[in-house]
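**Q** give me coordinates for this.
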Amino acid sequence: MSEATRDKMKEAAARLFYTQGYHGTSVRHIAEQANVNIALVSYYFGGKKGLFEQLMTQFLEGYLEAMHIDDETRMKSTREQLLSVIRSLLSYQQNHYHLARMVHREMTMDSVLVRELMSTYLRKEKHDFEQLLRRGMKEGSFNKQPIDFVLIQLRGMITLPYYSPQYLRELYQLSTTEPYFINRYVEHLTSWIDSCLCGIEPTRTNRVMLKIN
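**A** Below you'll find the model as predicted:
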């Protein structure tokens, strides 16, 4: 029962922090949305701040877990590994839409919490992507180019659908929460990776299909 109550409060808080922001959300709002006694927020999380921090770290821990490359995927090319990681991260954010929106927005703020998270979780994300890109460049799968610039482009493309869904909705005429959005978006990311990272000239058929999509 306690775990179910905790989950209800976290789900309610994620929705409220997403729609109203941290400062616009009160403990009473969270309790009302979760249909629990207001005292339980302090009992389980030590208050609004503790709940907010737990949601942030919970999302980022899951995000890093989604980057994990299993043994079967590790046997594939670095290009396929990169595409697998990208799809996994997009799916993870789609499955945790409110949390993703909340976290990406809060990560733009300058605060002690954000600086701590940047120095741990986001540094690990950078390290894992960097290792994969360097391995691909060493093997000749990827063209040699500035790693940092590629990282900026990759992270932007992976987080944009959930950081700025309105822009993607206008571009694709498709909500980023719809299940087939990821397949369509990954088609375009694959074309970018093949062209910019792998130096593969897209076939005429692929170019036509991308224009149609």
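
**Q** please count neighbours and contacts with C-alpha atoms only from this point.
**A** OK.

**Q** show me the helices in the protein, by range?
**A** 2-20, 27-34, 39-45, 48-66, 71-74, 78-95, 97-106, 112-117, 123-139, 147-163, 165-172, 181-192, 204-212 (DSSP state H).

**Q** out of the ones you listed, which gets nearest to Cys198?
**A** Checking those against Cys198 by C-alpha to C-alpha gives helix 78-95 as the closest, at 8.0 Å.

**Q** got the contact list for the closest one?
**A** Contacts with helix 78-95, where a contact means C-alpha atoms under 8 Å, 6 or more residues apart in numbering, come from 62-63, 66-69, 73-74, 99-100, 132-133, 135-136, 141-142, 158-159, 162, 176-177, 182, 186, 190, 198.

**Q** got it, and stretch 52-68?
**A** Against stretch 52-68 from outside (C-alpha under 8 Å, 6+ apart): 10, 13-14, 22, 85-86, 88-89, 92-93, 99-100, 103, 113, 117, 121, 124-125, 128.

**Q** try it again at 7 Å.
**A** Stretch 52-68 has contacts (C-alpha atoms under 7 Å, 6 or more residues apart in numbering) with 85, 88-89, 92, 99, 103, 121, 125.

**Q** now stretch 13-31
**A** By C-alpha under 7 Å, 6+ apart, stretch 13-31 touches 9, 12, 37-38, 48, 98-99, 101-102.

**Q** another for comparison:
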Amino acid sequence: MPILKKTAGRPLTQVDNRNALIEAARVLFVESDYDKVSVRAIAQQANVDASLIRYYFQSKLGLFSEMLKETLAPLTQKISQTNKAMIHNSPEEILSTYYSMMSQNPDFPKLIYRTASLPDSPQNRELQARLLTLMPSPKFAIIDKIKDADILKADVDVMCAKMSFISLLIFPFLMPELFKKAVGIETSPEFMQKLAKHNASLLRHGLFADDNQPSQDCKK
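**A** So this is what the prediction gives:
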């Protein structure tokens, strides 16, 4: 049985402790590089015994991987669903899901970016491999699927479309505060959902040959 660290209030359950570790890892790995976050610091942030990290996740790397997996779960589930369904609204649905998810964790894209940009080393390659298992290229090949379905506009370059799609996904959450202030942008969960619909409309009218049909997101 795992050791539960006693605190004031109601007793913690095993589920509470596991979730507390996931949340603590999310906070600390966003704030600092992987190698600067200790097992002890994570346990202290979660207010549980450090031995629980090994009990639930085997290691710090296991906890890091599970934290990524659980945070990205809504997005990967949506991609799996859209890959099995009609493809017309796939980029828009992915965009909307991603914005909604990241609005709840606005600094998480910075963690993804930092992990993907780590210098080469055995440990960093392992971290990046864990990230890529959650974001495999076949699942994210939405633009290729649109092209194969013959619904991509004839004058759209596939590589440019991929870059635009990724830019719409990532840049709003990586935009420096200096630039936001310079152009008068104030972000909030409500604004990000509005931006998701706006960018979904850009995708719809910029990529699809049948752009006279409005998407469900844009009609809301």
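
**Q** doesn't Arg130 make contact with Thr115 of structure 2?
**A** No. The criterion here is C-alpha atoms under 7 Å, and Thr115 of structure 2 misses it with Arg130 at 10.0 Å.

**Q** hang on, the earlier thing: now the helices of structure 1 in a markdown table, with mean neighbour count?
**A** Rendered in a markdown table, the data for the helices of structure 1 read as follows (neighbours: other C-alpha atoms under 10 Å):
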| stretch | mean neighbour count |
| --- | --- |
| helix 2-20 | 18 |
| helix 27-34 | 18 |
| helix 39-45 | 15 |
| helix 48-66 | 17 |
| helix 71-74 | 11 |
| helix 78-95 | 19 |
| helix 97-106 | 21 |
| helix 112-117 | 14 |
| helix 123-139 | 15 |
| helix 147-163 | 16 |
| helix 165-172 | 14 |
| helix 181-192 | 16 |
| helix 204-212 | 10 |
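
**Q** report the central residue of structure 2.
**A** Closest to where the C-alpha atoms of structure 2 average out (C-alpha atoms, centre = their mean) is Leu72, at 4.7 Å.

**Q** check the gap between that residue and Ser80 of structure 2 for me.
**A** In this structure, Leu72 of structure 2 and Ser80 of structure 2 are 12 Å apart, going by C-alpha to C-alpha, to the nearest Å.

**Q** and of the contacts of stretch 52-68 of structure 1, the nearest to Ser2 of structure 1?
**A** Nearest member of these to Ser2 of structure 1, counting by C-alpha to C-alpha, is Leu99, at 21.4 Å.

**Q** skip the chain neighbours and tell me the closest residue to the closest one.
**A** Leaving aside its sequence neighbours, Leu99 of structure 1 sits nearest to Ala14 (C-alpha to C-alpha, 6 or more residues apart in numbering; 5.6 Å).

**Q** quick one: what's aligned to that neighbour in structure 2?
**A** Structural alignment (TM-score structural alignment) places Ala14 of structure 1 against Arg26 in structure 2.

**Q** please report the distance of that match from Ala46 of structure 2.
**A** Distance, Arg26 of structure 2 to Ala46 of structure 2, by C-alpha to C-alpha: 11 Å.

**Q** give the equivalent position in structure 1 for Lys139 of structure 2.
**A** The alignment partner of Lys139 of structure 2 in structure 1, by TM-score structural alignment, is Glu125.

**Q** tell me the contacts of Phe190 of structure 1?
**A** To be clear, residue 190 of structure 1 is Thr; Phe isn't right here. For Thr190 of structure 1, no contacting residues are found, by C-alpha under 7 Å, 6+ apart.

**Q** and it, what pairs with it in structure 2?
**A** Thr190 of structure 1 maps onto Ser201 in structure 2, by TM-score structural alignment.

**Q** do the same with Gly62 of structure 1
**A** The alignment partner of Gly62 of structure 1 in structure 2, by TM-score structural alignment, is Pro74.

**Q** look up how far Ser167 of structure 2 lies from its match.
**A** For Pro74 of structure 2 relative to Ser167 of structure 2 (C-alpha to C-alpha), the value is 20 Å.

**Q** cool, and Leu202 of structure 2?
**A** Distance, Leu202 of structure 2 to Ser167 of structure 2, using C-alpha to C-alpha: 12 Å.

**Q** do Ala154 of structure 2 as well
**A** Taking C-alpha to C-alpha, one finds Ala154 of structure 2 at 21 Å from Ser167 of structure 2.

**Q** number of residues surrounding Ala154 of structure 2?
**A** Ala154 of structure 2 has 12 neighbours, counted by other C-alpha atoms under 10 Å.

**Q** which residues touch the corresponding residue of structure 1 for it?
**A** Applying TM-score structural alignment, one finds that Ala154 of structure 2 aligns to Asn143 in structure 1. By C-alpha under 7 Å, 6+ apart, the contact list for Asn143 of structure 1 reads 137, 197-199.

**Q** what about structure 2, which of the residues you listed hold up?
**A** Mapping the contacts of Asn143 of structure 1 onto structure 2 (both residues aligned by TM-score structural alignment, their matches' C-alpha atoms under 7 Å) leaves no pair still in contact.

**Q** which one of those residues sits closest to Gln166 of structure 1?
**A** Using C-alpha to C-alpha, Leu197 is the member of the contacts of Asn143 of structure 1 that lies nearest Gln166 of structure 1, at 27.8 Å.

**Q** number of nearby residues for the nearest residue to that closest one once chain neighbours are set aside?
**A** In space, and not counting its chain neighbours, Leu197 of structure 1 is closest to Phe142: 5.0 Å by C-alpha to C-alpha, 6+ apart. Neighbour count of Phe142 of structure 1, defined by other C-alpha under 10 Å: 22.

**Q** quick check, Phe142 of structure 1 in contact with Cys196.
**A** No. Phe142 of structure 1 is beyond contact range of Cys196, at 8.6 Å (criterion: C-alpha under 7 Å).
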